[in-house]
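J.: Take this sequence and fold it.
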Amino acid sequence: MSKSARRRPLLPGEGEGEAVGDGDAVGDALGEGDAEGEADGLGLALGEAEGEGDALGEADGDGDALGDAEGDGEAEGDALGDGEAEGEADGDGDALGEPEGEGEAEGEPLGLGLALGEPPGEGEPTGVDENVPASTVVLPLTSATVEPLVMFGTLPLP
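T.: Below you'll find the predicted structure:
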């Protein structure tokens, strides 16, 4: 049976142009989603064709992201993976630009860590040396931190 032959009249409260589905969106043809232009899926997104995700332009997947083609992820541009990050290709991580890992940090390539730019580790670095007593203040060596120490004589000049 063709899609056009399965159409029914609109019911009160349904969207304009909805044919067979029970969604709430314009142009929903066969699905039961809530999005404009959804054809066969169950999703909630604009232009979703066959998937059941919640994202704009999702074609076959069930993810929640813009441009998710075959995966079930939640990120913009997630092609094959199930991650939640923009530009994630094959991984299942939660970070922007993460290629293959499953971490949660921007720029983390392969690790499981939770920190910005942490490469392969799985820790949560804070920048504090564990061997330094808690009462010691560790400051980065910048002109804003070094100049006052030199002025008051607490730091000798090199």
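J.: okay, CA-based contacts and neighbour counts for the rest of this
T.: Will do.
J.: What about residue 145, how many residues nearby?
T.: When counting by other Cα atoms under 10 Å, one arrives at 11 neighbours for residue 145.
J.: Point me to the helix or strand that includes it.
T.: helix 143-151 (DSSP states H and E).
J.: in that helix, what's buried?
T.: Of the residues in helix 143-151, none are scored as buried under the neighbour-count criterion (16 or more other Cα atoms under 10 Å).
J.: just checking, what packs against that helix?
T.: Helix 143-151 sits against no helix or strand, with contacts defined as 3 or more Cα pairs under 8 Å, 6 or more residues apart in numbering; DSSP states H and E.
J.: and this one, so I can compare the two:
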Amino acid sequence: MTKNEKAFLDMIAWSELGPDVIRKSDNGYNVLVGSLPDMVMTFSSYHRHPGLLIDMDGKPGGLESTAAGRYQIMGWVWRAYRERLGLKGFWPEDQTKIAMQLIKECRAFGDINAGRINIAIDKCRSRWASLPGAGYGQREHRLAELLTAYTTAGGELFLS
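T.: Predicted coordinates for the structure are as follows:
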């Protein structure tokens, strides 16, 4: 994994969870969707995806999610990739393999490694609800915030 790829993954975790939730958990790997800095909800076993359906807005028929882990991976996504990627469970390395596969499917690695992070973010917005333009009805971060998180994590930006 290149330093830009690692920084991009760290940026996704920052975007999905926030630094306080990451710090108050197992680096984000055991976090359930809906966690807040003052109320971090975690799961205890990495043997499989927790698969807990969490009500996100308290409205009947409203927003629900099974997202979990550092990259907030949905239960159905984990099930879809479990065999294909040879996952042992929902361990940190398994979560990273899934996130890397999702980025690969978005054809964003070339942009990440070239430092064109704004383009990579745009390509990956369908996979992570917190990225700008995702359109899932959840909080989306501004590009400037994401670029700061990316460079803070050690990533390099393309400067023309």
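J.: what's the TM between chain one and chain two?
T.: Structural agreement between the overlaid chains, expressed as a TM-score with TM-score structural alignment, normalised by the length of the first structure, amounts to 0.20; 61 aligned residues with a Cα RMSD of 5.6 Å.
J.: Am I right that residue 109 of the second structure is in contact with residue 119?
T.: No - assessed by Cα atoms under 8 Å, residue 109 of the second structure is found out of contact with residue 119, at 10.4 Å.
J.: Which residue of those two possesses the greater neighbour count?
T.: The neighbour count for residue 109 of the second structure versus residue 119, taken as other Cα under 10 Å, is higher for residue 109 (19 against 12).
J.: Who are the contact partners of that one?
T.: For residue 109 of the second structure, the contacting residues are 5, 103, 120, by Cα atoms under 8 Å, 6 or more residues apart in numbering.
J.: Just the ones of the residues you listed in helices?
T.: Applying DSSP state H to those, the entries found in helices are 5, 103, 120.
J.: and residue 145 of the second structure, how many neighbours does it have?
T.: Each residue near residue 145 of the second structure was counted by other Cα under 10 Å, and the total is 12.
J.: can you pull the buried residues of the host helix or strand of it?
T.: Using DSSP H and E, residue 145 of the second structure sits in helix 143-152. If you call a residue buried by 16+ other Cα under 10 Å, then helix 143-152 of the second structure has these buried ones: 143, 146, 147, 149, 150, 151.
J.: thought residue 7 of the second structure was touching residue 148?
T.: No - with contact defined as Cα under 8 Å, residue 7 of the second structure and residue 148 do not form a contacting pair (10.6 Å).
J.: Just the buried residues of the ones in helices among the contacts of residue 109 of the second structure.
T.: 5, 103, 120.
J.: Isn't the last one up against residue 112?
T.: Yes - with contacts defined as Cα under 8 Å, residue 120 of the second structure counts as touching residue 112 at a distance of 6.0 Å.
J.: circling back to that earlier point, in CSV: the buried ones among the ones in helices among the contacts of residue 109 of the second structure, plus distance to residue 79 of the second structure.
T.: Putting these into CSV (distance: Cα to Cα, whole Å) gives the following:
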residue, distance to residue 79 of the second structure
5, 24
103, 17
120, 25
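J.: which one of those residues is nearest residue 15 of the second structure?
T.: The nearest member of these to residue 15 of the second structure, counting by Cα to Cα, is residue 120 at 14.3 Å.
J.: So the closest one versus residue 100 of the second structure, what's the distance?
T.: Residue 120 of the second structure sits 13 Å away from residue 100 of the second structure, taking Cα to Cα, to the nearest Å as the criterion.
J.: what does residue 112 of the second structure give?
T.: 12 Å.
J.: So which of those two has more stuff around it?
T.: residue 112 (26 against 19).
J.: list the contacts for that one?
T.: So residue 112 of the second structure contacts 4, 5, 8, 120 (Cα under 8 Å, 6+ apart).
J.: so where does it fall, helix or strand?
T.: Counting by DSSP H and E, the element that carries residue 112 of the second structure is helix 109-113.
J.: Against which helices or strands is the helix holding residue 145 of the second structure packed?
T.: Using 3+ Cα pairs under 8 Å, 6+ apart as the contact criterion, the neighbours of helix 143-152 of the second structure among helices and strands are helix 3-17, helix 117-124.
J.: Single out the most deeply packed of those helices.
T.: The highest mean neighbour count among these, using mean count of other Cα atoms under 10 Å, belongs to helix 3-17: a mean of 23.
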